[in-house]
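Undergrad: Pasting a predicted model and its sequence here:
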Amino acid sequence: MSALGDLLRALLPRPCPGCGAQLGRERGLCSACCGGLTPRVEQHSPLSPQPVPHLVSLGGYRGVTRRAVRALKFGGARDLAAVLGERLAAGVPPQWGVRAVVPVPLHPSRERERGFNQAALLAQAVAAELGVPCVPALRRTRATAQQARQHGAERLRNVAGAFEAEAGWRSPAGALLLVDDVLTTGATLGACRDALAAAGAGRVYVAVVAHGAGV
């Protein structure tokens, strides 16, 4: 981070989204909250009706992870993406052989409304830490209702066929890492994996900040 950024953080401190302590020169989260975010690899999410193989996350959607996701997504705390992305990247096993990072896309209308795509910011941070490109390989073919307002099979129907690979995109040799903020049922990530597979992708791993009840 730049010296100017450090100075601004010191002069204009704000509370840590995780615990409320003043951040001072720290960015995103205080050192205590950041240190408590331990990336872990699971073979699948027990919350997903369609198992997500080789999932890395920072834990369940509660406590610090929940507050951090909400601050990033709804509070405009974009500097959190770098911190969370770095923590996620630390949990990606080298043996996965990730060659590119792909964010879950928002529909253009939703992105214009929010001003940014939180998954893209996270994916950029993860990619930078891994030393691989961040590739916007997917696009939404239609606007969908917010997944948080859907239940069970409704989520699967809501996103079925809602994603496709960008025209002309070719999957690199090796694995891809698909990045999103929260995994709830796995419907969105499953639809994205299907779209990548249809475009020729091989192994697709998943990284999310949290898994559990989404927002």
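TA: Cool, the structure landed.

Undergrad: make it CA atoms for all contacts and neighbour counts henceforth
TA: OK.

Undergrad: ok, for Arg27, nearest residue in space, not its chain neighbours?
TA: Excluding its sequence neighbours, the residue lying closest to Arg27 (C-alpha to C-alpha, 6 or more residues apart in numbering) is Asp79, at 6.7 Å.

Undergrad: Next one: that neighbour from Glu129, what distance?
TA: 15 Å (C-alpha to C-alpha, to the nearest Å).

Undergrad: The protein: strands as residue ranges?
TA: Using DSSP state E, the strands of the chain run over residues 40-42, 55-57, 98-103, 138-140, 163-165, 175-183, 204-211.

Undergrad: do you know which of these lies nearest Gly63?
TA: Nearest to Gly63, of all those, is strand 204-211, at 10.5 Å by C-alpha to C-alpha.

Undergrad: residues contacting the residue most central in space within the chain?
TA: Closest to where the C-alpha atoms of the chain average out (C-alpha atoms, centre = their mean) is Asp180, at 2.7 Å. Asp180 sits next to 103-104, 118-120, 122-123, 207-209 when contact means C-alpha atoms under 8 Å, 6 or more residues apart in numbering.

Undergrad: then this one, side by side with the first:
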Amino acid sequence: MAGLARALLPRPCPGCGAQLGAQAGLCSDCRAALRPQVWAHSPLRPHPAPHLLTLGPYAGVRRRAVRALKFGGARDLAPVLGAALAAGVPPGWEVAAVVPVPLHPARQRERGFNQAEALGRALAEQLGVPCVNALRRTHAGAQQARRRAAEREDLQGAFGRSAAPLPPGPVLLIDDVLTTGRTAWACQEALQAAGVSVVYVAVVAR
């Protein structure tokens, strides 16, 4: 019934505006534009994120898809983006769990969901590993994406380990966008301080 409703109702693709019909998330052309790539060492500064998996720059289809998921409530994009990221995870990473970057509880209540968790659950399902909310945010702060690079706050100590148990082995930290890398760096530090030896990073766009 849901598929029939999608086919009958005109729904534009968030990536290009073409009508989706029965297809969920993105049209075939926009899906084809999501090409996973792995950076052995991200060139982003001042906090480089080693072992970074991304679908490309924050532009075009990726930018519009992230904004539709994050601000437009298009949650059917999460499985599409999660599957695209899963296709690029190198076998050698041997990921034991996916860990979403957390929102502060106040911001999550305001938004209604955490887009990183939605992406993380989709990615974890594709990889056959658990998605674990292993981090908590200790203070809300300002939205990093809406500030200039020079104005972005130091996030050291902004994240802590939650009580959720993690399986042993490398974890894959997931977020929607990586800009300066401060958020990913702070999350990596919190996980490593809790005993996680290897933390990889995956984002839809950089």
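TA: Done, it's in. Worth saying up front: this structure is predicted, and the values here are computed from it rather than measured.

Undergrad: what TM-score do we get after superposing?
TA: Overlay of the two chains. TM-score (TM-score structural alignment, normalised by the length of the second structure): 0.96; 206 aligned residues with a C-alpha RMSD of 1.3 Å.

Undergrad: Next, work out how far apart the residue nearest to the centre of the first structure and Pro51 of the first structure are.
TA: Look at Asp180 of the first structure and Pro51 of the first structure: by C-alpha to C-alpha, they are 16 Å apart.

Undergrad: Next: Gln150 of the first structure.
TA: 19 Å.

Undergrad: what's the answer for Tyr61 of the first structure, then?
TA: Distance from Tyr61 of the first structure to Pro51 of the first structure, by C-alpha to C-alpha: 18 Å.

Undergrad: Kindly report the same for Ala173 of the first structure.
TA: 24 Å.

Undergrad: aligned partner of Ala65 of the second structure in the first structure?
TA: Structural alignment (TM-score structural alignment) places Ala65 of the second structure against Ala68 in the first structure.

Undergrad: Same check on Ala122 of the second structure?
TA: Per TM-score structural alignment, Ala122 of the second structure is aligned with Ala125.

Undergrad: follow-up on the earlier one: contacting residues for the equivalent of the residue nearest to Arg27 of the first structure over in the second structure?
TA: Using TM-score structural alignment as the criterion, the counterpart of Asp79 of the first structure in the second structure is Asp76. Asp76 of the second structure is in contact with 24-25, 69, counting by C-alpha under 8 Å, 6+ apart.

Undergrad: Same list, these, but as CSV with distance to His139 of the second structure and neighbour count please.
TA: Converted to CSV, those look like this (distance: C-alpha to C-alpha, whole Å; neighbours: other C-alpha atoms under 10 Å):
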residue, distance to His139 of the second structure, neighbour count
Ala24, 35, 18
Gly25, 32, 25
Leu69, 24, 23
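
Undergrad: Closest one of these to Ala33 of the second structure?
TA: Proximity of the contacts of Asp76 of the second structure to Ala33 of the second structure was ranked by C-alpha to C-alpha; the top entry is Gly25 with 13.5 Å.

Undergrad: Now do the residue nearest to the centre of the first structure against Gly24 of the first structure, distance only.
TA: Distance of Asp180 of the first structure to Gly24 of the first structure, given as C-alpha to C-alpha: 28 Å.

Undergrad: and if you look at Cys134 of the first structure?
TA: 30 Å.

Undergrad: Cool, thanks, signing off.
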